[in-house]
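> structural data only, the sequence is not supplied:
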């Protein structure tokens, strides 16, 4: 029996740690940089806030669904495990395939590059340093997580607390120090509102709650703590997003927010001068660094389970016996993300992967119907408003996919092609790569 089978994960995280993972996986750079996009696509301040509130309801629905799934299957792997059990090993493999090839790795590369840009600017380094700093950040975080979930969680707790302080600084500056928007700044843009286009950046800003399910095998009392962390973490993030947008609108006005390319920096500059802009730049750097930590920590667990299932390199199934970390999976994910960050081709890859990411989310939500139908035992936590809540979530995801396909038909077709390319890879792996005859699901 392999070492990966002898050594398992250790449940070392409490509810506070798990909540910090949820918050850290959601709040990145988007709330500091992108609210202007939503303002551009809405006719007024009230509608802008309404769209952010609707996004929060959608995300909360997803959190409730993932909370029950995590309570039913409190083990590493998250969505990969649910898809494997509810559908087939092939469907689960395609999910993991697109996550490794593009989604997790590309997100890490993109956000690490954003971190590096802000860090280099504050340190007075030229643009030539951005890629080396981004790669170094990815390698550093992989090294920290090698020492186990406790080390990664300690770093994450600190970074998440600091990013929450950064959001609080924006809200306080907007409400108490920067003054109100001038009258001429509240004129609504002439373009009519498109709900789909306005919701897209909001839903992307709210995504990321699922990382907690990837590390469910390392959370104490998971049937209780996973739901608590997901629901409480989502409420915290929704509150932060609504307050931050209210602060932007209060200071910049709707038209001013729509015209701004960096609303948080502009708000802090109005409140505190150049020093305020420096503070929020540091906050954005910290926030993006924290997201990279979550993506590396959570993503590696998915690939470790794939290795244990025999649908990826068997060496990736290894769990380091002393620190209980998926060391090989960590360095494969971080290595590929570092390559993407250095080459710089992740942006278009992420555009291509959007459709697969959302389709995977809908299928994971639909897996709840499978578990409710086939399992007699009841989890500690049950998602409320069943079956309406998962139907609402799936319908909202379908709306996002259709809106994305209409807006970017070429990227959608290429994204579907990337998913389809995983089918021959899966069957080739079954024939040539899985030499020990492991059955998917037999070791996970």
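Noted; the coordinates are in hand. Computed from a predicted model, the values in this text were never measured in an experiment.

> CA only for contacts and neighbour counts going forward, please
Will do.

> now residue 188: how far from residue 141?
Residue 188 sits at a distance of 44 Å from residue 141 (criterion: C-alpha to C-alpha, to the nearest Å).

> again with residue 180
Counting by C-alpha to C-alpha, the gap from residue 180 to residue 141 is 41 Å.

> the more surrounded of those two?
A side-by-side neighbour count of residue 180 and residue 141, using other C-alpha atoms under 10 Å, places residue 141 first with 21 against 16.

> distance from the chain centre to the host helix or strand of that one, please.
Element membership of residue 141 [criterion: DSSP states H and E] is helix 130-146. With C-alpha atoms, centre = their mean, to the nearest Å as the basis, helix 130-146 stands 18 Å off its chain's centre.

> now do the buried residues in the helix or strand following it.
The helix or strand immediately downstream of helix 130-146 is helix 149-172, counting by DSSP H and E. Neighbour counts over helix 149-172 (16 or more other C-alpha atoms under 10 Å) mark 149-150, 152-153, 155-157, 159-164, 166-167, 169-172 as buried.

> how about the secondary structure of the residue nearest in space to the middle of the chain?
With distances taken as C-alpha atoms, centre = their mean, residue 208 lies nearest the centre of the chain, 2.6 Å away. Secondary structure state of residue 208, per DSSP: H, G, I helix; E, B strand; the rest coil, is coil.

> and the comparison structure, right after this:
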């Protein structure tokens, strides 16, 4: 990678924030509230989610410093485990990421269509709007990392601005404050759950909202001074995200009310409408749609690098590693991932339907990738004391992170066992594909590290 295409600290930090803050905070608060039996469960889930994200950030910061390579998320698996596990988990992660991108774009289109209340918007109409956004940012990414990172910076500033507006709504008079109604009804079918069960299910939506930062290790040596800027970018980004999420949830809780949140989808629109009127809510939705596209752009930047890494390891054909000689864009991989997103977009029904499946697949990736820190610490002892980032409180931090995602995965399996079964089958299916494909190619000599 040429020096003029390197990411500086600010650009890398904006990528971290962009990977995490997608549409989630503008939608999953309602889902998390619906699954919480009382406000204490709801806020515990969001605080716990932030703490788990911080533990994960510490873990991935060290992984990225010890193994700073392009496509790091795949190569860490391949280096630490058997290549079949790397292939299978990364394939399901790619599917999960494409599904997440499509769902987020679809929900973003739900906000923009609120500007035209008289029109009868169908799911196909919203899918077409989302498809247009994906194609647009596909074109931006074809121009190179520097151009796409500039677009990312602008979009993230817009999106952070929208979050700040939601927070400032706390200090403006609004139509009604529904907090007084918080403690009464629980008509969502969760009243029979225990506090811990409710917390586990509420954490599913919270995990989706906090997830994404682990993909930053895909950029590896494309970051200026990776040993220094990878951990700094993750720390700064996660700190920004935690503060913003907690304040936004306080705004939802205070202005909409806990029980009323359960039935809302475009919950941010309701906050704006109660605070600034219908016209203010429309203006907010317009800018929010473009800010949310930062998530689309960030995933289009990161996931082709996984395909590139898999191609270098000979688990995908060599053309997945081809780069444009002028701007180092992984053109074929980018095209394949964008096409995957568009295909999933027209098959995905709603955000809620794909949420559990996406998070269950993510649980595999989170636990397996964070566990590589134990292997990397042993194999890269020679890097200790050379200026790389090394977390404190090891192994407590990665163990907390892994335990949290095991808890979420078990909660999904208990709530929707069919989803868990399909997830296991997908994982085993990709492992089978790997072993079948290895019989039809020559063995590759493993590179020494």
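Received it, and whenever you're ready, just let me know what you need. For clarity, every value in this text was computed on a predicted model and none was experimentally measured.

> what does the residue nearest to the centre of structure 1 correspond to in structure 2?
Under the alignment (TM-score structural alignment), residue 208 of structure 1 maps onto residue 212 of structure 2.

> now swap in residue 59 of structure 1 and tell me
For residue 59 of structure 1, the residue aligned by TM-score structural alignment is residue 53.

> ok, that match - contacts?
The neighbours of residue 53 of structure 2, taking C-alpha atoms under 8 Å, 6 or more residues apart in numbering as the test, are 210, 211, 238, 401.

> let's have those in TSV, adding distance to residue 257 of structure 2 and neighbour count.
Formatted as TSV, those follow (distance: C-alpha to C-alpha, whole Å; neighbours: other C-alpha atoms under 10 Å):
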residue	distance to residue 257 of structure 2	neighbour count
210	22	25
211	26	21
238	27	23
401	31	24
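
> tell me which of those residues persist in structure 1.
Mapped onto structure 1 and checked by both residues aligned by TM-score structural alignment, their matches' C-alpha atoms under 8 Å, the contacts of residue 53 of structure 2 keep the contacts 210, 211, 238.

> so what's the second one closest to, chain neighbours aside?
In this case it means residue 211 of structure 2. Spatial nearest neighbour of residue 211 of structure 2, excluding adjacent residues (C-alpha to C-alpha, 6 or more residues apart in numbering): residue 20 at 5.6 Å.

> can you find the partner of that neighbour in structure 1?
Checking TM-score structural alignment: residue 20 of structure 2 goes with residue 26.

> now do its match against residue 164 of structure 1, distance only.
For residue 26 of structure 1, the distance to residue 164 of structure 1 - C-alpha to C-alpha - is 11 Å.

> then residue 74 of structure 1?
Applying C-alpha to C-alpha to residue 74 of structure 1 and residue 164 of structure 1 gives a distance of 28 Å.

> residue 174 of structure 1 too?
Distance from residue 174 of structure 1 to residue 164 of structure 1, by C-alpha to C-alpha: 15 Å.

> what is the burial count for residue 47 of structure 1?
17.

> if we can go back for a sec, surely the match of residue 208 of structure 1 is in contact with residue 19?
Yes: Residue 212 of structure 2 sits in contact with residue 19 when judged by C-alpha atoms under 8 Å, with a separation of 5.0 Å.

> quick one, strands of structure 2?
Applying DSSP state E to structure 2 gives no strands.

> for it, what's the longest helix?
helix 267-312 (DSSP state H).

> compare it with structure 1 and give me the mean distance after superposition.
Comparison of helix 267-312 of structure 2 with structure 1 after fitting gives an average deviation of 1.3 Å (mean C-alpha distance after the TM-score superposition for structure 1).

> is it true that residue 183 of structure 2 touches residue 37?
No: applying C-alpha under 8 Å as the test, residue 183 of structure 2 and residue 37 come out as separate, 9.7 Å apart.

> comparing the two, which residue is more hemmed in?
Taking neighbours as other C-alpha under 10 Å, residue 183 of structure 2 and residue 37 compare with residue 37 leading, 26 against 13.

> many thanks, I have nothing further to ask.
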